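[1] Below is the sequence, then the predicted model.
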Amino acid sequence: MEPTELNSKKSAPPATVSFYEKHKKIYIRDVKGWWNTWRWVFVWFTQILFYGTPWLLWNDRQAVLFHLVERKFYLFGLVLWPQDVFYLALLLIISAYALFLFTAVAGRLFCGYACPQTVYSEIFMWVENRIEGDRSARLKLDKGPLTARKLRLKASKHAVWLLISIWTGFTLVAYFTPMRELLAALPFDFSGWELFWILFYGGFCYMQAGFLREQVCKYMCPYARFQGVMFDPDTLVITYDPERGEPRGARKKSADTTAGRLGDCVDCGLCVAVCPTGIDIRNGIQYECIGCGACIDACDPVMDKVGLPRGLIRYTTENALAKHFSLKDVVAHVVRPRILLYTVILLGIVVASAWSLASRVPLKVDVIRDRSILAREADDGRIENVYNLKVMNTTEEPKRYALSVEGMDGIEIVGERIVAVDSAENHEVTIVVRVPPESGKKGANTIYFDIKALNHDAIAVHEKASFLMP
């Protein structure tokens, strides 16, 4: 080897290795079928629920409102206060167990049908298809030069996307600020925070559903990363049957696959063209798969055309595919101890939460002893303590409450013993409690306040407090 050649090889720069895949825009082909129909059923259901709920009224107020300014959550006839944060914890626990259960049974059902990223991507792609045309038309449009027609179509599409995004942000804020106030503030009288969250949420909706789409599912969503620990060989997932489909190859409808030594897969590529994340399901189970079933809807009609049975791509389990289980065996393996345990725990938490809400007393009382006056002697020689009572009426109608106290001999409330509180309001009242000097020991003595709603015996609270004797 010549010295010049040796020196050139030594000085050659090292090859650059990229850890990031270059993004390629996915042009998804429209597909019709059973799974696509169900996907649109969930799109309609979730969006009617999301956009319609803030318009519902209950007792002349918004039926569902998380009013942060008033620090109250209204859920139809239920009013939750900051002291009810326990129910928020229960809701999170129920959501977590439901996620574990559904994922263990049938994989990423939530991702494929109810996830906001999937739902809004479907809506944005529908708008794109109606304005720019089908897959081939969009490919041709993007590759072509910038013409007046291209500019008009692109501008129309983005204008509709922006309108949907802004209205989505407006609707989200309507869950935290009453819809009536937001409508009265149109178009430019919003507060700073309201305007910020409308634009913030609307901007993310526009960006993620319009541009990022599958990148959110593949790179940003944490669920795609840890879902593998929830799967097992008996989890229902979308799978391709390689034993039946390989080797791939095109053939005529009347061709004998056994004679040509070909599998059932005709290698048409439709399963890849309709996939919202751009994967090839024939390469096996992949974390990018969101379980939407679009590849099944694309493959089954092809099997019909070539005269082969459906199910080359289908919902099944790894064990069922490898061991050729019957439908009865698949059901038996899906209903396994792990699933039964999740179900029992989830039902137990749901029932306990429902019982707790149903038996919840719609009255909350905080008793705070006035620390500026530990104890004082009245004109008649009795000992007084002063208390501040915060009475929270969590019902939707005004209430009058009777106050009483017990726990020491001769103890009584001085002055008015009836408190009136408006519906869903918090009323603070200062009361004076007296006892004879001989009725308690020196220091702290335990007493109890009873607050009962007049004409509502079931609405009553028994609160513990301390009475200080000098």
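    Sure, I can see it.
[2] okay, CA-based contacts and neighbour counts for the rest of this
    Will do.
[3] Would you mind measuring from Leu68 to Val365?
    Relative to Val365, Leu68 is positioned 21 Å away (CA to CA, to the nearest Å).
[4] mind checking which helix or strand the residue lying closest to Ser165 once chain neighbours are set aside is in?
    With sequence-adjacent residues excluded and distances taken as CA to CA, 6 or more residues apart in numbering, Ser165 is closest to Gly202, at 4.4 Å. In this structure, Gly202 sits in helix 192-207 according to DSSP states H and E.
[5] Which positions in that helix come out as buried?
    By 16 or more other CA atoms under 10 Å, the buried positions in helix 192-207 come out as Glu194, Ile198, Leu199, Tyr201, Gly202, Gly203, Cys205, Tyr206.
[6] ditto for stretch 455-465
    Buried residues in stretch 455-465 (16+ other CA under 10 Å): Ile459, Ala460, Val461, Ala465.
[7] now do stretch 297-312
    Buried, per 16+ other CA under 10 Å, within stretch 297-312: Asp297, Ala298, Cys299, Asp300, Pro301, Val302, Met303, Leu308, Gly311, Leu312.
[8] ditto for stretch 182-190
    For stretch 182-190, by 16+ other CA under 10 Å, it's Leu182, Phe190.
[9] Now do it: distance from first to last residue.
    Note: stretch 182-190 ends 7 Å apart using CA to CA.
[10] Just give me the closest of the buried residues of helix 192-207 to Gln47.
    Nearest to Gln47 among those is Cys205, at 13.8 Å by CA to CA.
[11] can you pull the contacts of that closest one?
    By CA atoms under 8 Å, 6 or more residues apart in numbering, the contact set of Cys205 is Tyr120, Ser165, Thr168.
[12] repeat that with 7 Å
    For Cys205, the contact set (CA atoms under 7 Å, 6 or more residues apart in numbering) comprises Ser165.
[13] any idea how far it is from Pro398?
    For Cys205, the distance to Pro398 - CA to CA - is 42 Å.
[14] now do His324
    Look at His324 and Pro398: by CA to CA, they are 66 Å apart.
[15] Got another one to weigh against that:
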Amino acid sequence: MSANAPEQPQPDNGDTGSLYEKHKTIHARTAHGRFANWRIFLVLFTQLLFYGTPWLMWNDRQAVLFHLVERKFYIFGLVLWPQDVFYLAILLIISAYGLFLVTAVAGRLFCGYACPQTVYTEVFMWIENWIEGDRPARMKLEKAPMDARKLRIKATKHALWLILSVFTGFTLVGYFTPMSELLTELKTFSFGPWETFWTFFYGGFTYMMAGFMREQVCKYMCPYARFQSVMFDPDTLIITYDPERGEPRGTRKKGADPKALGLGECVDCGICVQVCPTGIDIRNGLQYECIGCAACIDACDEVMDKVNYPRGLIRYSTENAMARHLTKKEILGHVVRPRILLYSVILAAITLTTAWFIAHRIPLKVDVIRDRGALARETDMGLIENTFTLRFMNTDEQAHRYRIKATGLDGLEVGGAAEVDVPAATTTSLMTSLQVQPDAGKKGSNPIMFEIEAMDGSNIRIREKAVFMLP
């Protein structure tokens, strides 16, 4: 056939190929080193916070409780009501801005050390390693036929996973229902329907995502992996492989001079791939699947120590640092750049402003509701009277007694109850009336002001607008 002959069309056999890659179980090797130690510390720290916080007490109640039934959020000494949802929105904004700042500085550092998916996957892998052994033992067990020993090992592992998952769901529910109530219900197996649902729902997802899906959550489900590139720039710290130093790869004897062999310092052992929880090869460059856990750095440093080469073949660096061969000091200098300063200033401003408002927040809210049934009436003394309902919301954890005054019209006086006791963290309604001479203002509506002041010296004082009707 001539070299210039047109290519003959191939018969269509109907096989278009698979649109999705077949999932392969990743048996990650255990990494040891300084970053692994940091990861262990943060896993223990975050889980101590999560599992321990619902058991903390504050003023004879649960310290952190988002009580949906009472519609109150208790955060140590702070009590937030539905009217304070603004503060919760600001908290979410601060958290998002903090995540953006960390990403701009050091990439997916949150993913590698504190993300719940990473943390629970790590805990589940600890259990897996304890029951089944390290990577070679797990791979051997996976290929072995099902027998009594394999069934016993697998059943033990999954039983521990399930216990941890259900306890995790139980703890989550403990943030919304007081732990004291949950323990009472647990003793009698009388959980409410929603407590039961969320315990097993969250526990089931923990079991599924940390035990089975693992890296698939990071690779296919997490949106953060997709939009992180928007927050990266050439001076963002990422995990990088140094190709100038490592290439070409090849095996050699311990202590051999790579230059004499025409090789780079990468011994092509593949351990950096074996320890990766998402199964990527960092030597192929930055990939969106990389969660920044630094397991490959620990593994590579350990190999470099064994072959007597300097550490840092895989390391935290930046695109500019690799291209321009910057020193560590120069890299740190590039970290403090206008973009980071802007993020930091905005985050600090939002945080400090919110803290100031919370610190100076008046722990009293009052709603003034006019009596719509009778706008005004004349008393036996010839005075004009308007009736109001005052709804007091004491957001403090201390009971207060308040005095009620009214201003805005000459001779305006409180004709009904002028004092009220409001228990701690509760709402109280009070019906009272205001009286004034018929000629004290113009006909129709007259703006007035209710002044409510604490009588116990707590310096709580607020003013609320209202309208007084004169016939």
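    Okay, I see it. All figures in this text were calculated on a predicted structure; none of them were measured in a lab.
[16] hmm, back to that, average offset between the helix holding Gly202 of the first structure and the second structure?
    Average distance, helix 192-207 of the first structure versus aligned residues of the second structure after superposition (mean CA distance after the TM-score superposition for the first structure): 0.5 Å.
[17] quick one: that helix aligns where in the second structure?
    The alignment of helix 192-207 of the first structure onto the second structure (TM-score structural alignment) covers residues 193-208.
[18] The residue at minimal distance from the centre of the second structure: helix or strand, and which one exactly?
    Geometric centre of the second structure, nearest residue: Ser95, 7.2 Å, by CA atoms, centre = their mean. Using DSSP H and E, Ser95 of the second structure maps to helix 85-106.
[19] Identify all contacting residues around that helix.
    Contacts of helix 85-106 of the second structure (CA under 7 Å, 6+ apart): Leu109, Met231, Phe232, Thr236, Leu237, Ile238, Val335, Ile340, Tyr343, Leu347, Thr351.
[20] ok, and for that helix, which residues are buried?
    Here helix 85-106 of the second structure shows Ile94, Tyr97, Gly98, Leu99, Phe100, Leu101, Val102, Thr103, Ala104, Val105, Ala106 as buried, counting by 16+ other CA under 10 Å.
[21] next one: it to chain centre, how far?
    9 Å (CA atoms, centre = their mean, to the nearest Å).
[22] ok, now stretch 351-358 of the first structure?
    Worked out by CA atoms, centre = their mean, stretch 351-358 of the first structure lies 21 Å from the chain centre.
[23] got it, and stretch 327-342 of the second structure?
    Centre-to-centre, stretch 327-342 of the second structure and its host chain are 27 Å apart (CA atoms, centre = their mean).
[24] residues touching the residue nearest to Ser165 of the first structure, list them.
    By CA under 7 Å, 6+ apart, the residues touching Gly202 of the first structure are Ser165, Ile166, Thr168, Gly169.
[25] Now do the first one against Leu56 of the first structure, distance only.
    When you say that, I think you mean Ser165 of the first structure. 22 Å.
[26] ditto for Ile238 of the first structure
    39 Å.
[27] mean shift of the helix or strand that the helix holding Ser95 of the second structure is followed by relative to the first structure?
    Downstream of helix 85-106 of the second structure, the first helix or strand assigned by DSSP H and E is helix 109-113. Compared with the first structure after fitting, helix 109-113 of the second structure deviates on average by 0.7 Å (mean CA distance after the TM-score superposition for the first structure).
[28] in the first structure, what residues pair with helix 109-113 of the second structure?
    Using TM-score structural alignment, helix 109-113 of the second structure pairs with 109-113 in the first structure.
[29] Show me how far that stretch is from its chain's centre.
    12 Å.
[30] Count the neighbours of Thr236 of the second structure for me.
    Residues near Thr236 of the second structure, counting by other CA atoms under 10 Å, number 23.
[31] Please apply the same query to the one 5 residues further on.
    Tyr241 of the second structure: 24 surrounding residues under other CA under 10 Å.
[32] which non-adjacent residue is nearest it?
    The nearest residue in space to Tyr241 of the second structure (CA to CA, 6+ apart) is Ile314, at 4.4 Å.
[33] in the second structure, which helix has the most residues?
    helix 148-173 (DSSP state H).
[34] same for it, what does it pack against?
    helix 116-132, helix 193-208 (3 or more CA pairs under 7 Å, 6 or more residues apart in numbering; DSSP states H and E).
[35] how close does it sit to the first structure?
    Helix 148-173 of the second structure sits 0.4 Å off on average (mean CA distance after the TM-score superposition for the first structure).
[36] in the first structure, what residues pair with that helix?
    Residue span in the first structure matched to helix 148-173 of the second structure, by TM-score structural alignment: 148-173.
[37] So Ile271 of the second structure sits against Asp301, correct?
    No. Using CA atoms under 7 Å, Ile271 of the second structure is not in contact with Asp301, being 10.7 Å away.
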